[in-house]
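**Student:** Give me a model of this one.
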Amino acid sequence: MNSPRDGARADLTVRPRRLRATPAMRRLVAETRLHAADLILPLFVREGTEPRPLSSMPGIVQHTTESVRAIVNEAADLGLGGVMLFGVPDAKDAIGSGATDPDGILNQATRVVAAEVGDALVVQTDLCLDEFTDHGHCGVLDSEGRVDNDATLLRYRDMAVAQAESGSELVGLSGMMDGQVAAVRDELDARGFQNTAILAYSAKYASAFYGPFREAVGSTLKGDRKTYQQDPANRREGLRETLLDLEQGADIVMVKPAMSYLDVLADVAAVSTVPVWAYQVSGEYSMIEAAAANGWIDRERAIFESVTGIRRAGADAVLTYYAPEIAQTLRDQ
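**Tutor:** Prediction:
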């Protein structure tokens, strides 16, 4: 170590703090940047005539097919990359019939949004049965009450076609069924939708951070999803699932949740030959909101730090409920 000279002054040649000295310097040498085009806004659309605020997600609502028009036009004006649509139906049954009904709420909403902003945003749809089944699972159940993987794939095939016919440019396979990417790609191609892209929720974990999402989609889940979503203890498994989805033709792969799985995200980003996304889920949003409301953290700094961390770990794009706010702040700056 160098000996000090002139009292407390050290003889240092390398001083990393030089590059942190001013806001302009920090901005110039920043390794990770946020852009509006790298953000995707998840949206919930319900049946009915009035939007419904979510108590567990302050500032987020279940939209109607009318109120969603304004928010997607705002998203387009802000330059966001896209919107991911989730349907919230009134009626549910064992096989999730509403998911494939052309007049079901998600397919209705997709047509509305595609007509409004289809030229400006990538219109994306959640391809999963959990919002539409009365038992709340992501697939159909067998006689023993277990999720039947292969029978579920048949439903996913039909869902993919219904969503593509409604105007979805990208279907988000979030159910974590084995072989779902191959099944959906095969059906889309056979039905003339070769240009409809597939987002594979490749590393999706059975997480406690989905809690507020249950309210958002009106979940009626009985039991848990540990037999098909991944164990939070497993890192290599996330990479294995991703490689399988890449082999089956996924156009984009995703890690969900984001903040507790940055190691998995970095692993996936290191090997993926297609874009890698991550989902900052409802619980992550609600924790920031709750802590900020109590004065425990600086809300805006926490929002930007959390999303920057997800991008830094390797996400090319981030699904976040903060997308419009971040984009507006970037524009103002």
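**Student:** contacts and neighbour counts: CA atoms only from here.
**Tutor:** Fine.
**Student:** List the buried residues in stretch 207-222.
**Tutor:** Buried residues in stretch 207-222, counting neighbours by 16 or more other C-alpha atoms under 10 Å, are found at 207, 209-210, 212-221.
**Student:** any chance of the residues you listed in TSV, plus distance to residue 39 and secondary structure?
**Tutor:** As requested, the buried residues of stretch 207-222 are exported to TSV (distance: C-alpha to C-alpha, whole Å; DSSP: H, G, I helix; E, B strand; the rest coil):
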residue	distance to residue 39	secondary structure
207	22	coil
209	20	helix
210	20	helix
212	21	helix
213	19	helix
214	23	helix
215	23	helix
216	20	helix
217	21	coil
218	25	coil
219	26	coil
220	29	coil
221	29	coil
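**Student:** structure for this one too, so we can compare:
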Amino acid sequence: MPFPIHRPRRLRRTESLRRLTRETQLQPENFIEPLFLIPGEGQVKPISSMPGIAQLSVDQAVKQCEEAKSLGLGGVILFGIPETKDEFASGAYDPDGIVQQGVRAIKAAVPDLLVITDVCNCEYTSHGHCGHIVDNDVDNDVTLDWLARSAVSHAAAGADIVAPSDMMDGRVAAIRSALDQAGHPLVPIMSYAAKYASGFYGPFREAAESTPQFGDRRSYQMDPPNAREAMREIELDLEEGADMIIVKPALAYLDIIAAARNRFDVPIAAYQVSGEYSMIMAAVQNGWVDYERVMFESLTAIKRAGATMIINYFAKPAARLL
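**Tutor:** Sure, this is the predicted structure:
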């Protein structure tokens, strides 16, 4: 046989051939769009560190959700910024809290759009931590009650899925029990099972107004060097009743996504977080990278690693192009 025997380039020669043989396909239904809800009406407040992303009043969020539905997105995930904060995160589980208002309005306007709610306390506490503070640290077990009450209030408002992101031990079991007892046994839990104490969250803290007023979150979020621990965290959450899991962040943790995909036969979401988005957008604005190519390359890498769905800030522009 003449050299070379094998010519893989044959299947790369044209766009039609590349499309036909493409192993990893992105679809709009793979994308979940984060939305940041604020009090008021007609409010669209751009987030300086996240070009193209804004805090939205509920009426404006409804408009975004109508577009999300028309583009075929997989759903939205809601984060709330309350009018006032306190030490007990009371806005998180208030039946008339900002997320609860948002869920009701969105489900009334776009009933078929999947609505996920982030279940945490950091946006609602005056100190910016994810739970009740005792001796400058988060008290795990008291915080479980707040989380369970929040999840139930979200389900009562009409949320399709609740997503606890706090990283407290035992939170999935507490939420599952509370949902079942409150008459919401069919509401799934999408657990942030492997959520790392990452430096990539900086812009989100502006978006959600959730910067800790002291210390950091390393005593409850995962240590970035640890991979085996992530598998244990995922396993524990599934044992406690999680229906789906989230790995967060995504691009710096593709190995964790791949390991989870190989080990656990459940839907896996990956969160391409604010810092990942903002770094790409900064490079785009400086003319250093091609916007569409890098956007799709980053999303494809996450899907290729094994993510079933991707929570990301490119959801709408990517869906339009797809």
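**Student:** so what number do they get for TM-score?
**Tutor:** Overlay of the two chains. TM-score (TM-score structural alignment, normalised by the length of the second structure): 0.98; 320 aligned residues with a C-alpha RMSD of 1.0 Å.
**Student:** residue boundaries of the strands in the stretch 151-300 of the first structure?
**Tutor:** If you assign secondary structure with DSSP state E, counting those that start in this stretch, the strands in the stretch 151-300 of the first structure sit at 170-173, 197-204, 252-256, 276-279.
**Student:** and the second one, which stretch of the second structure?
**Tutor:** Aligned using TM-score structural alignment, strand 197-204 of the first structure spans residues 188-195 in the second structure.
**Student:** and the matching stretch, how far out from the chain's middle?
**Tutor:** Centroid separation for stretch 188-195 of the second structure versus its chain: 9 Å, with C-alpha atoms, centre = their mean, to the nearest Å.
**Student:** hmm, back to that, let me know the closest of the buried residues of stretch 207-222 of the first structure to residue 237 of the first structure.
**Tutor:** Set against residue 237 of the first structure, the nearest of those by C-alpha to C-alpha is residue 207 (15.0 Å).
**Student:** who's in contact with that closest one?
**Tutor:** Residue 207 of the first structure sits next to 232, 257 when contact means C-alpha atoms under 8 Å, 6 or more residues apart in numbering.
**Student:** Likewise for the one 5 residues further on?
**Tutor:** With contact taken as C-alpha under 8 Å, 6+ apart, residue 212 of the first structure is in contact with 56, 57, 282, 283, 286.
**Student:** Aligned against the first structure, show me the partner of residue 11 of the second structure.
**Tutor:** Taking TM-score structural alignment, residue 11 of the second structure has residue 19 as its aligned residue in the first structure.
**Student:** for that match, helix, strand, or coil?
**Tutor:** Judged by DSSP: H, G, I helix; E, B strand; the rest coil, the three-state class of residue 19 of the first structure is helix.
**Student:** The second structure: matching residues for the longest helix along the first structure?
**Tutor:** The longest helix of the first structure (DSSP state H) is helix 149-166. Under TM-score structural alignment, the match for helix 149-166 of the first structure in the second structure covers residues 140-157.
**Student:** starting at the chain centroid, how far to the matching stretch?
**Tutor:** Stretch 140-157 of the second structure sits 18 Å away from the centroid of its parent chain (C-alpha atoms, centre = their mean).
**Student:** Show me what counts as buried in that stretch.
**Tutor:** Counting neighbours by 16+ other C-alpha under 10 Å, one finds that the buried residues in stretch 140-157 of the second structure are 140, 143-157.
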